[in-house]
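K.L.:
Attaching a predicted model along with its sequence, questions to come.
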Amino acid sequence: MSDPGLRTRVLVLAAALAVAFGSVTARLAWLQIVRHADLAAMAERQYTRTVALHAPRGPIVDRHGAVLAASTPAYSLFVQPRHVGDPVRVATRLASILRAPESELHAALVSGRSFTWLRRRLPPAVAEQVKALREPGLGLVPEPLRLYPNRELAAHVVGFEGVDGGLEGVERAWEEALAGVPGKAIVDRDALGRDVATQHVLQAPVAGHGVMLTLDTNIQYVVERELDAAWRRTGAKGAMALVLDPRTGDVLATAVRPTFNPNTFLDVPHREVWRNRIVTDPFEPGSTFKMVLAAAALQEGVVRPEDAVFAEYGRIRIARTTIRDWKKYGWLTFAEVLQNSSNVGTIKVALALGGPRYHRYVTAFGFGAPTGLGLPGESRGLVRDPERWSALSLPTMSIGQEVSVTAVQLAAAFGAVANGGTLMRPRLVRAVFDAEGREIRRFEPVAVRQVIAPHTARTLTRMLTSVVESGTGHKAAIPGYEVAGKTGTAQKLDHATGRYSHAPGVLSFVGFAPADDPRFVMLALLDEPKTERWGSEAAAPIFAAVGREILRYLDVPPRDAPPVQIVSGPAAGPAAPPVRLVSAAPAAGDDDPAVMPDLRGRPLRRALEALAPLRLAVEVAGRGVVVQQAPAAGSVLAPDARVRLTLAAPSRAGRAREPGRGEPCGSPCR
């Protein structure tokens, strides 16, 4: 190569080729080595998609396992508009399946977003129709649908679930337990961006836990039916009812009107309908609060049921304010003061008791503090410290004004009287269980404190029984059963005048039955009814109607039923083995001798329940609680033994073993 110019050109070309090849090599090395991970992930995103696998939400059931809320398979439909081929065609095809306007679907298909939900929680059949379209850009994700099979039944307690989890009631309060843990899966795509059916699960979802409530759907149904009828009949602004078991604090039923269907929870005139006013809305209780004053005065020895109180013929003047009775009374016994709901008589006893002692009992009964029921938004009510009271505070508080309480607080306080003086914490959740139904957490009844002595509770119960038998609560009577309770008619404050309005306000009744062995406590309340003026007319009949059904459902025999003699007969055949809970203690062996239980102090019903497994003949004499028994407790029983029980009124049984006034449960029992 003699031509220097040609040689130079060849060298330049060779250098250029070397640089170009080196650049390509360097670029390949950069892409294959340095950027390998990033580019592989980009390719993975183009041909695969990571989806969330929603965990099945745990069920909510009543105390017997009846389902109140459950989840069923469903699918949510989304679109990635950039991958949609023909938005007009896709919108037309989807409209007939989803029963939605084409214009709405078309707008979503042509939106500038990279991802848009079209419909949430479609039934499986609809989802299959969408999948059969095989349109690019459409995708389906499993997302269970929450169903409430009983519609409005216990809606305010159960609550409801939205897109982001539980929004009200138990669904919200127990969100962490119910929700479970979502999983992850990879879905392959074809060249057109359509999802391939096969999913590669990266992380399996963990099902949520179930929640068992203390509610009884049978009692709940009766309460809802009767409360709804009274609410409609009286044209009331609102209504609520609550049923508790005074022995454990279990909430057996709770109802609020107006109500809603949690399956369509958005279909309400306003969101205030969702609020569970049993726990969120405090109110002035009126005369039902006189029970607290009576309990405090009896426990402190300020007054006895037979002591006379002059009711001033229906009016008393305190701090330049005149407080009147609904009827002009002269001399009344303290029992008659409560029986006839005398404001003047109650105020006189309250003044004798004094503010500090009265305030201690008000707070000891649980007023002014949350009950710990566990529902969202629970109010503590309003109980002011005595230092902030005026000269009128003690008189007005004793008759249920200048104090506000919630329905659950008031029912729990009456429950303390019903069970012998112990305030029980209201319990709504019995247990939490896993997807296989195994109990993983149990909540036992909790006794908060002893408020009054048992003999005081029995005395007050007799006084409350006279309210129903001969006083303002006569419409709460249930034939065949003793009912104890108190009516309430509370006026509301007129904000325009600053005085209490004369229009009907909060009409209520709180009581329990049977009085000698209470199985339930119930509060019934109507807010501003149009056709009734008194709690005795409006709320007491609700108690009677519901209570009659509850006692029949619980197989509680009426008091006038003759005692049944239990006679053991020949066995028809081998009995089925009893169901044993995992946590139950092992039963005694078949060869162990039968031993006579200690029945003293028990009502007849409880005594017969204890004797039933022994299959013995029983003779009963008297009424009340067992004071004598033969054979004696602990005796070995022969197969043909005959049991004799002697009963007497509760006031005569066990008095010697109970604390008296001021010892040690004086002020108040703690």
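P.N.:
Happy to help now that I have it. Numbers count the residues shown, from 1 in each chain.
K.L.:
From now on I want contacts and neighbour counts done on CA atoms only, so please keep to that.
P.N.:
Fine.
K.L.:
For the stretch 451-600 of the chain, just list every one of the strands.
P.N.:
484-490, 493-494, 499-500, 506-513, 520-527 (DSSP state E, counting those that start in this stretch).
K.L.:
Between the ones you listed, which one is closest to Val157.
P.N.:
The closest approach between Val157 and any of those, judged by CA to CA, belongs to strand 520-527 at 16.2 Å.
K.L.:
Which neighbouring elements make contact with the closest one?
P.N.:
strand 238-244, helix 407-418, strand 506-513, helix 540-553 (3 or more CA pairs under 8 Å, 6 or more residues apart in numbering; DSSP states H and E).
K.L.:
and the angle from the third one to strand 484-490?
P.N.:
Using axes from the mean of the first three to the mean of the last three CA atoms, to 10 degrees, one finds that strand 506-513 and strand 484-490 are set 170 degrees apart in direction.
K.L.:
can you give me the angle strand 506-513 makes with helix 407-418?
P.N.:
Using the same axes, to 10 degrees, strand 506-513 lies at 30 degrees relative to helix 407-418.
K.L.:
elements contacting strand 506-513?
P.N.:
Here strand 506-513 touches helix 407-418, strand 484-490, strand 520-527, helix 535-538, helix 540-553, going by 3+ CA pairs under 8 Å, 6+ apart.
K.L.:
Between the ones you listed, which one is closest to Ala43.
P.N.:
Closest approach to Ala43 among the helices and strands packed on strand 506-513 is made by helix 407-418 (60.1 Å; CA to CA).
K.L.:
which element follows that closest one toward the C-terminus?
P.N.:
Next along the chain after helix 407-418, taking DSSP states H and E as the criterion, comes strand 422-424.
K.L.:
Check which helices and strands the helix or strand that that next one is followed by sits against.
P.N.:
Per DSSP H and E, the first helix or strand lying C-terminal to strand 422-424 is strand 429-433. Under the contact definition 3+ CA pairs under 8 Å, 6+ apart, strand 429-433 sits against strand 210-213, strand 439-442.
K.L.:
Buried residues, the last one. List them.
P.N.:
When neighbours are counted by 16 or more other CA atoms under 10 Å, the buried residues of strand 439-442 are found to be Glu439.
K.L.:
picking up where we left off before, who wins for proximity to Glu168 among the strands of the stretch 451-600 of the chain?
P.N.:
strand 520-527 (22.6 Å).
K.L.:
try this one next to it:
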Amino acid sequence: ALFQRLPGGNWKPVHNDAEVRPKQGIDIQTTIDINLQDVAESSLLNHLTMHDADKGCVILMEVATGEIKAMANLGKLQAGGYTEIYNYAVGNEGLTEPGSTFKLASMIALFEDSNLQLTDTVQTGNGVYEFYDRKMTDAKPGGYGKITVQDVFEKSSNIGVSRLVTEHFGIKPQKFVDYISNMGLASPVDFQMQGEAKPFISKPSDKLWSGVSLPWMSIGYELKVAPIHTLTLYNAIANNGTMIQPIIVKEARIADHIIERYETKVLKDRICTEQTVEKVKKMLEGVVERGTAKNISNAIYSIAGKTGTAQKIVNKQYTKSYYTSFVGYFPADKPKYSCIV
């Protein structure tokens, strides 16, 4: 209320038509587990500091419900140290080329459209392979030679994945893109927080599409997704093919009155066949047991997932700086949580 001071130090109320009476606010109950949130934030801070990284994020999601149990975002300050600057897990600044974590989507497309088996072999050669005028390399100097499909994924062979994809989808690249869209990777998940980034997926009809687009797309380039989108895909595999919408708000209420309750929502009943789910689960478990993520293997519980490395673009040029990530779920035999870092 407004008051006018009177002679003698007295005050009187002044009525104003523009006044708005206060209203009781709405309380939000989130899905966040404060203990898991504390672990996520402290672990993220420790590793960002250890590697002198620019920024990072963590999302921990319950497989069956899509409930976000922890979400941490930290960026580096010019003066030193880290703080929560931006929601990289969901927003546009977290929209990047995913690199090798996208190889899961490529393998799903291959298994869905062919009779490819984990024991089939592919020649990766000496670690360097040319697609038209552009060279693709594998991490191991000298290459992996002839290896199985299972090994291609465990070792994260760029050449292996791209050769498999181009040999099968080379004359029908749009079908590969259609599979990616059917997995939900081309659309936002309609997350409850504002500012969700919109994924970008290259298409054969695009002006910049070329002969090297398909092989590079198969290993996570020429497309952009946010961490929340990649995690939603991996969570679907953990959930036996059913894609669940991530949620961070359980309900909204005023005092004891519930205004709205948010339930688990299925985005896609099935992103692939049961046979494909079983194949990719074996590959994801192999990555942790024998492959690029064997450093996180432990005797307490099993983990399934995929490592990712993608070059950063600065001034439209790829640099020697990288985005690194891991996404997966645990326990592998009976998934409770999925996670991306």
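P.N.:
Happy to help now that I have it. None of the values given here were measured: they were computed from a predicted structure.
K.L.:
Tell me where the stretch 151-300 of the second structure has helices.
P.N.:
Secondary structure of the stretch 151-300 of the second structure (DSSP state H, counting those that start in this stretch): helices located at 158-169, 173-182, 213-217, 227-238, 274-289.
K.L.:
re earlier: could I get the strands of the stretch 451-600 of the first structure as CSV with distance to Tyr361 of the first structure and mean neighbour count?
P.N.:
Compiled in CSV, these are given as follows (distance: least, CA to CA, whole Å; neighbours: other CA atoms under 10 Å):
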stretch, distance to Tyr361 of the first structure, mean neighbour count
strand 484-490, 18, 31
strand 493-494, 26, 13
strand 499-500, 26, 12
strand 506-513, 19, 30
strand 520-527, 20, 28
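K.L.:
Please convert those strands to JSON lines, extending it with distance to Leu11 of the first structure.
P.N.:
As requested, those are arranged in JSON lines below (distance: least, CA to CA, whole Å):
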{"stretch": "strand 484-490", "distance to Leu11 of the first structure": "109"}
{"stretch": "strand 493-494", "distance to Leu11 of the first structure": "105"}
{"stretch": "strand 499-500", "distance to Leu11 of the first structure": "109"}
{"stretch": "strand 506-513", "distance to Leu11 of the first structure": "106"}
{"stretch": "strand 520-527", "distance to Leu11 of the first structure": "103"}
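K.L.:
Out of those, which is closest to Thr371 of the first structure?
P.N.:
In this view, the strands of the stretch 451-600 of the first structure are compared for proximity to Thr371 of the first structure by CA to CA, and strand 520-527 is the closest at 15.8 Å.
K.L.:
just to revisit the earlier point, ranking the helices of the stretch 151-300 of the second structure by burial, who's on top?
P.N.:
helix 227-238 (a mean of 26; mean count of other CA atoms under 10 Å).
K.L.:
hmm, back to that, export the helices and strands packed on strand 429-433 of the first structure to JSON lines and append columns for distance to Pro370 of the first structure.
P.N.:
Output for those, formatted as JSON lines (distance: least, CA to CA, whole Å):
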{"stretch": "strand 210-213", "distance to Pro370 of the first structure": "19"}
{"stretch": "strand 439-442", "distance to Pro370 of the first structure": "22"}
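K.L.:
So for Val268 of the first structure, which of those sits nearest?
P.N.:
Proximity to Val268 of the first structure (CA to CA) singles out strand 210-213 among those, at 25.9 Å.
K.L.:
Mean distance between the closest one and the second structure after superposition?
P.N.:
Here strand 210-213 of the first structure, set against the second structure after superposition, deviates by a mean of 0.9 Å using mean CA distance after the TM-score superposition for the first structure.
K.L.:
Let's have the helices of the stretch 151-300 of the second structure in a markdown table, adding distance to Gly125 of the second structure.
P.N.:
Converted to a markdown table, the helices of the stretch 151-300 of the second structure look like this (distance: least, CA to CA, whole Å):
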| stretch | distance to Gly125 of the second structure |
| --- | --- |
| helix 158-169 | 9 |
| helix 173-182 | 24 |
| helix 213-217 | 16 |
| helix 227-238 | 30 |
| helix 274-289 | 21 |
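K.L.:
Out of those helices, flag the one nearest Cys339 of the second structure.
P.N.:
Taking CA to CA as the measure, these were each checked against Cys339 of the second structure, and helix 227-238 came out nearest at 6.7 Å.
K.L.:
Give me the mean deviation of that closest one from the first structure.
P.N.:
Taken over the aligned residues, the distance from helix 227-238 of the second structure to the first structure averages 0.7 Å (mean CA distance after the TM-score superposition for the first structure).
K.L.:
got the contact list for stretch 9-18 of the second structure?
P.N.:
1-6 (CA atoms under 8 Å, 6 or more residues apart in numbering).
K.L.:
what do you get for stretch 171-187 of the first structure?
P.N.:
Residues contacting stretch 171-187 of the first structure (CA under 8 Å, 6+ apart): 48-59, 158-161, 165-166, 195-211, 374-376.
K.L.:
hmm, back to that, for the helices and strands packed on strand 506-513 of the first structure, which one sits closest to Glu226 of the first structure?
P.N.:
For these, the distance to Glu226 of the first structure is smallest for helix 540-553, at 6.3 Å, taking CA to CA.
K.L.:
What's the match for Met107 of the second structure in the first structure?
P.N.:
In the first structure, the residue equivalent to Met107 of the second structure is Ala294, according to TM-score structural alignment.
K.L.:
Nearest spatial neighbour of its match, chain-adjacent residues omitted?
P.N.:
With sequence-adjacent residues excluded and distances taken as CA to CA, 6 or more residues apart in numbering, Ala294 of the first structure is closest to Leu460, at 7.3 Å.
K.L.:
what's around Ile254 of the second structure, how many residues?
P.N.:
The tally of other residues near Ile254 of the second structure (other CA atoms under 10 Å) stands at 12.
K.L.:
how about a markdown table for the helices and strands packed on strand 506-513 of the first structure, with distance to Pro445 of the first structure added?
P.N.:
What follows is these, written out as a markdown table (distance: least, CA to CA, whole Å):
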| stretch | distance to Pro445 of the first structure |
| --- | --- |
| helix 407-418 | 13 |
| strand 484-490 | 24 |
| strand 520-527 | 15 |
| helix 535-538 | 31 |
| helix 540-553 | 21 |
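K.L.:
Many thanks, have a good one.
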